[in-house]
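K.L.:
Got a sequence here, can you model it:
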Amino acid sequence: MVPSPPRRRLVLAAVSLACVTAGVAIGAGTASAGTLSGTLYRDPDTAVARWVAANPGDSRTALISSRIASQPATRWLSNFNLSTVQSEVSTFVGAAAGAGQVPALTVYGIPNRDCGGASAGGAPDLTQYQTWVGGIARGLAGRTTLILLEPDSIALQTCLSAGEITARDQALATATRTLKAAGAKVYLDGGHSAWNAAGEQARRLAAAGVADADGFYTNASNFQSTANETAFGRSVLSSLSGSGIAGKRQVIDTSRNGGAAGDWCGDDNTDRRIGRYPTLDTGDANIDAYLWIKPPGEADGCAFPAGSFQPALASSLATGSANPPATTPPATTPPATTPPVTTPPATTPPATTPPPATGSCAATYTTSSSWNGGFQGAVAVKAGSSAINGWSVSWPLASGQSISQVWGGTLSVSGSTVTVRNAAWNGSLQPGAAAEFGFIASGPAGASGLACSA
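P.N.:
So this is what the prediction gives:
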């Protein structure tokens, strides 16, 4: 997913469980949330698998092969093509069924995806989008498939008007019902623990039809710890239950959350590590799966083209991982592949500002990414040699600039002056400690004249 922040139902006919492999039953048709078990499908024709096969002599190959290529990651349906999507899905899901394994698809084609950022694209309108979703449903043909529906579509809405948000919510609800009727387990975009508050995310999920889905997924393409995501998910579930929506479950993306958190873009960050391996055996009644929604080693769109496989990234993610060598058996029939283009939701990059004077704070701006007509900025706030309890950063907007979204802080604008005050959770800083906030803006990239007060 790009700056997302940049960085996301018909009644199902009952089908009996089938396809027993290695003594574990997997659903051949519908399955209630929390009841699916079995082995996740490992696509043998991923970008990382192709790289490993083509580079047997590379010094990084053994590490990447054993710790990343050996594991199942979701297949992204990100290229809008009405004529081929049904056959692509049918081939992929059919190969998983032949291997006796459970496939997972990330569906990423809603209009105005990523709010026009680096992963912009998708269907030209909502009518054609539903036609595309219908093709996906026909390709499923009643075979149980985990579907992660439209990353960022719910957590990131700043580019949409109230009417457009309503239309998107209706489109997501319709897509959910269509896919559920075809045998899928459908999860909607739940953002992540450092983005929207749990209550707000629950409200958005309810508006988008989560009552008809199996639940929601969090941390897609992001770096938040599993512990943080689990706690966040419980809060979202509690809020949903309070509004009369019960029985939902969470899916967590663990593809890159085994190391440092921070800036959403991991293209050049060597502190990232792969997290726990994908599994349906979570040991938690609230969590249906730990998945690798974002295939490790595929770029976010900052230093490298979004979705492109970069062996240096893969090697960095695999180095120092606590995961043991993988044991997931390979699938048999290589399906057609569509390289994913993902939108990484934003979090908080590490601070680099030297300690300011006693009792004060300092702020440093960095452009995280830019595109035609807009950019994403990050501001590091650092306390001096004394603790502070609350901070604010102000700066003048340049000509043609306007801010559409802020995370990690509270925005106010007076004339051409922008002020961002700390969020409830990052205002108290010990001496030398840092906090971060980020924002999406239109106009020329940059911010100068930052003034920090504590």
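
K.L.:
drop to CA atoms for contacts and neighbour counts, all remaining ones
P.N.:
Will do.

K.L.:
Distance from the chain centre to stretch 407-423, please.
P.N.:
Distance, stretch centre to chain centre, for stretch 407-423: 26 Å (C-alpha atoms, centre = their mean, to the nearest Å).

K.L.:
no wait, stretch 365-373
P.N.:
20 Å.

K.L.:
quick one: buried residues of it?
P.N.:
Tyr365, Ser368, Ser369, Ser370 (16 or more other C-alpha atoms under 10 Å).

K.L.:
I'd say the first one and Val381 touch.
P.N.:
No - with contact taken as C-alpha atoms under 8 Å, Tyr365 and Val381 are classed as non-touching, separated by 9.1 Å.

K.L.:
Quick one: end-to-end distance for stretch 116-134.
P.N.:
Stretch 116-134 has an end-to-end distance of 24 Å (C-alpha to C-alpha, to the nearest Å).

K.L.:
Next, count neighbours for the nearest residue to Gly122 once chain neighbours are set aside.
P.N.:
Once flanking residues are discounted, Gly122 sits nearest to Gly109: 4.0 Å by C-alpha to C-alpha, 6 or more residues apart in numbering. In terms of burial, Gly109 registers 26 neighbours under the definition other C-alpha atoms under 10 Å.

K.L.:
And Ala303, by the same measure?
P.N.:
12.

K.L.:
do the same with Leu63
P.N.:
As a measure of burial, Leu63 has 17 neighbours, counting by other C-alpha under 10 Å.

K.L.:
element containing it, please.
P.N.:
According to DSSP states H and E, Leu63 maps onto helix 61-64.

K.L.:
Residues touching that helix, excluding its own?
P.N.:
Contacts of helix 61-64 with the rest of the structure, by C-alpha atoms under 8 Å, 6 or more residues apart in numbering, involve Val52, Asn55, Pro311, Ala314, Ser315, Ala318, Thr319.

K.L.:
let's see this one next to it:
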Amino acid sequence: MTLSRRKQRLGALAAATLAAATVSTVALTNAGAEEQPADSDAGITQAKVDNPYEGAQVYVNPQWSEQAAAEPGGEAIADQPTGVWLDRISAIEGNDSPTTGGMGVRDHLDEALAQGADAIQFVIYNLPGRDCAALASNGELPADAIDRYKTEYIDPIVEIQSDPAYAGIRIINVIEIDSLPNLVTNVSPRATATPNCDAMKANGNYQDGISYATAELGALPNTYNYLDSGHHGWIGWTNDDPQYDNFHASAAMFGSLIGMNGMTAEHVHGFITNTANYSPLEEPHWEVDQVVGGKPINQNGDVKWVDWNAYNGEIDFSTSFRDELVTNGFNEDIGMLIDTSRNGWGGPDRPAGPSTSTDPVTFVDESRIDQRFNKGNWCNQAGAGLGERPQVAPEAGIDAYVWIKPPGESDGASEPIDNDEGKGFDEMCDPAYEGNIRNGNNMSGARGEMPLSGHWSSDQFAELLANAYPPLS
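P.N.:
Next up is the predicted model:
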């Protein structure tokens, strides 16, 4: 790959930066395929490609890489690409957050040029009334601040990403995790409703904000938008009764965005599932409709782990949900991403094979690799491990396995912590919490002694390494 004049000017600085951070650039490649670097020369606009990860060297965030490499055993994964989270307006220019180290959007893009990276992953994450069914990741913008979201948050990001200096980089934007599915599952008249989600459904600012962000970012020639679409343990329920159907209703909710704020299907390159979550790619030892005790598992009301869900893994869910999204107006060539940063579930508690029990409840509990108390548990899950390393096109219709959630960064504080980041205390992050209707009134399964969301936890990082699956060599 030839260096542009801009890269040549940055060469000395880049070498010093990379040496200090011990950062290396890695490529997401097909298994057994020869690496084919993409031309990412600054200022040279590329035609959009079907899969932005194909043949690309993906940016390694030096802040995360340095933290990972400083931990025992962390050097084994410190060269992996992770998402850059823009969770506050101040993150655009850079703030004093321990996980950003003062780097803003332009800083990361300049560093991507210095690395010779072909692609970079940003998380667009600052909706008004953000995460209406949780408190740990609530944001800085109140429910009615849609104008600030557009003018102070999205517009400046668009301005930077549109700079011709970055025209040769494929900019991948993961847009607003944990948002639109909440307007299906956690609103009245459902028993799982929360007042905050009811308020966001009434004011329409989730749809307004996401459609605006998608249209504005998607209009750039080198951007690739992937909208967050939950995970199988959240919206995997298919049912003729609208009160219990999350799957079709969520796809319809996404489809309703087309036409808002000038957003078109062309502005959406794909969708992502399991962002910052723990759902495995598949359960290797059992099928969700397998007959045990004379009845299919997912038609047995006693099996609370499944609870009539049509899916028990992200591969089947994401590929099926992709088809449903196409029927709701999205292009047939959309691709899916799956976040595998913490869904490995390895270690000594991983079952080696299926249970021999004929009792369906016992069979599932002894066979499943996912060790959570409930699929609704999302905060700092004890016993979790790193999942598949980032890779391109692992399955038909799936553009890549990605690490959008940087391993080692907390989901939320395990006890109240005063802060200026707008992040509240959520009981689902308290290991002593006995649950609510949204997690089947189960224990939270969270780790103790955890910092604010997005902050680093050495103990959690060590556990993710120890329980990695595939294991680290």
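
K.L.:
what residues are up against the aligned partner of the residue nearest to Gly122 of the first structure in the second structure?
P.N.:
Residue correspondence to the second structure (TM-score structural alignment): Gly109 of the first structure is matched to Asn126. Contact analysis of Asn126 of the second structure by C-alpha under 8 Å, 6+ apart lists Leu86, Asp87, Arg88, Ile89, Gly139, Glu140, Leu141, Tyr149, Tyr153, Glu176.

K.L.:
Which of those are retained in the first structure?
P.N.:
Retained contacts for the contacts of Asn126 of the second structure in the first structure, judged by both residues aligned by TM-score structural alignment, their matches' C-alpha atoms under 8 Å, are Leu86, Asp87, Arg88, Ile89, Gly139, Glu140, Leu141, Tyr149, Glu176.

K.L.:
before we move on, what SS does the fifth one have?
P.N.:
Put plainly, it is Gly139 of the second structure. Of the three states, Gly139 of the second structure takes coil under DSSP: H, G, I helix; E, B strand; the rest coil.

K.L.:
So what does it match up with in the first structure?
P.N.:
In the first structure, Gly139 of the second structure lands on Gly121 (TM-score structural alignment).

K.L.:
With the first one instead?
P.N.:
By TM-score structural alignment, Leu86 of the second structure lines up with Leu77 in the first structure.

K.L.:
what residues are up against Tyr153 of the second structure?
P.N.:
Here Tyr153 of the second structure is in contact with Ile89, Ile92, Asn126 (C-alpha under 8 Å, 6+ apart).

K.L.:
Ser221 of the first structure contacts Ile293, doesn't it?
P.N.:
Yes - at 6.8 Å, Ser221 of the first structure counts as touching Ile293 under the criterion of C-alpha under 8 Å.

K.L.:
so what sits against both of those two?
P.N.:
Asp253, Ser255.

K.L.:
between the two, which one's more packed in?
P.N.:
Ser221 (34 against 30).

K.L.:
residue in the second structure matching the more buried one?
P.N.:
Under TM-score structural alignment, Ser221 of the first structure pairs with Ala276 in the second structure.

K.L.:
With secondary structure added, can I get the buried residues of stretch 365-373 of the first structure in JSON lines?
P.N.:
Formatted as JSON lines, those follow (three-state DSSP):
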{"residue": "Tyr365", "secondary structure": "strand"}
{"residue": "Ser368", "secondary structure": "strand"}
{"residue": "Ser369", "secondary structure": "strand"}
{"residue": "Ser370", "secondary structure": "strand"}
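
K.L.:
about what we covered before: which ones among the contacts of Asn126 of the second structure lie within helices?
P.N.:
Within these, no residue falls in helices by DSSP state H.

K.L.:
Restricted to strands, list these.
P.N.:
Per DSSP state E, strands hold the following members of the contacts of Asn126 of the second structure: Leu86.

K.L.:
tell me which of the contacts of Asn126 of the second structure is nearest to Phe317 of the second structure?
P.N.:
Nearest to Phe317 of the second structure among those is Glu176, at 19.7 Å by C-alpha to C-alpha.

K.L.:
Aligned counterpart of that closest one in the first structure, please.
P.N.:
That one, Glu176 of the second structure, aligns with Glu150 by TM-score structural alignment.

K.L.:
List the contacts of its match.
P.N.:
Arg8, Thr106, Val107, Tyr108, Gly109, Ile110, Leu188, Asp189.

K.L.:
try it again with 10 Å
P.N.:
With contact set as C-alpha atoms under 10 Å, 6 or more residues apart in numbering, Glu150 of the first structure has these partners: 1, 8, 77-78, 106-110, 113-114, 172, 187-189.

K.L.:
can you give me the strands in the stretch 351-454 of the first structure?
P.N.:
Using DSSP state E, counting those that start in this stretch, the strands found in the stretch 351-454 of the first structure span residues 361-371, 374-383, 388-389, 392-396, 402-407, 409-414, 417-422, 428-429, 434-442, 451-453.

K.L.:
can you check the stretch 151-300 of the second structure too?
P.N.:
170-175, 223-228, 270-273, 291-292, 295-296.

K.L.:
how about those in CSV, adding distance to Glu111 of the second structure?
P.N.:
Compiled in CSV, the strands of the stretch 151-300 of the second structure are given as follows (distance: least, C-alpha to C-alpha, whole Å):
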stretch, distance to Glu111 of the second structure
strand 170-175, 13
strand 223-228, 18
strand 270-273, 25
strand 291-292, 53
strand 295-296, 52
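
K.L.:
Please name whichever of the ones you listed is nearest to Ser367 of the second structure.
P.N.:
Using C-alpha to C-alpha, the nearest of the strands of the stretch 151-300 of the second structure to Ser367 of the second structure is strand 291-292, at 12.2 Å.

K.L.:
Counting by contacts, list what that closest one packs against.
P.N.:
Judged by 3 or more C-alpha pairs under 10 Å, 6 or more residues apart in numbering; DSSP states H and E, strand 291-292 of the second structure is in contact with helix 360-367.

K.L.:
by contact count, what packs against the helix it packs on?
P.N.:
Counting contacts by 3+ C-alpha pairs under 10 Å, 6+ apart, helix 360-367 of the second structure is packed against strand 291-292.

K.L.:
which bit of the first structure covers the strand it packs on?
P.N.:
Against the first structure, strand 291-292 of the second structure falls on no residues (TM-score structural alignment).

K.L.:
Buried residues, stretch 198-216 of the second structure. List them.
P.N.:
For stretch 198-216 of the second structure, a neighbour-count test (16+ other C-alpha under 10 Å) marks 198-201, 205-216 as buried.
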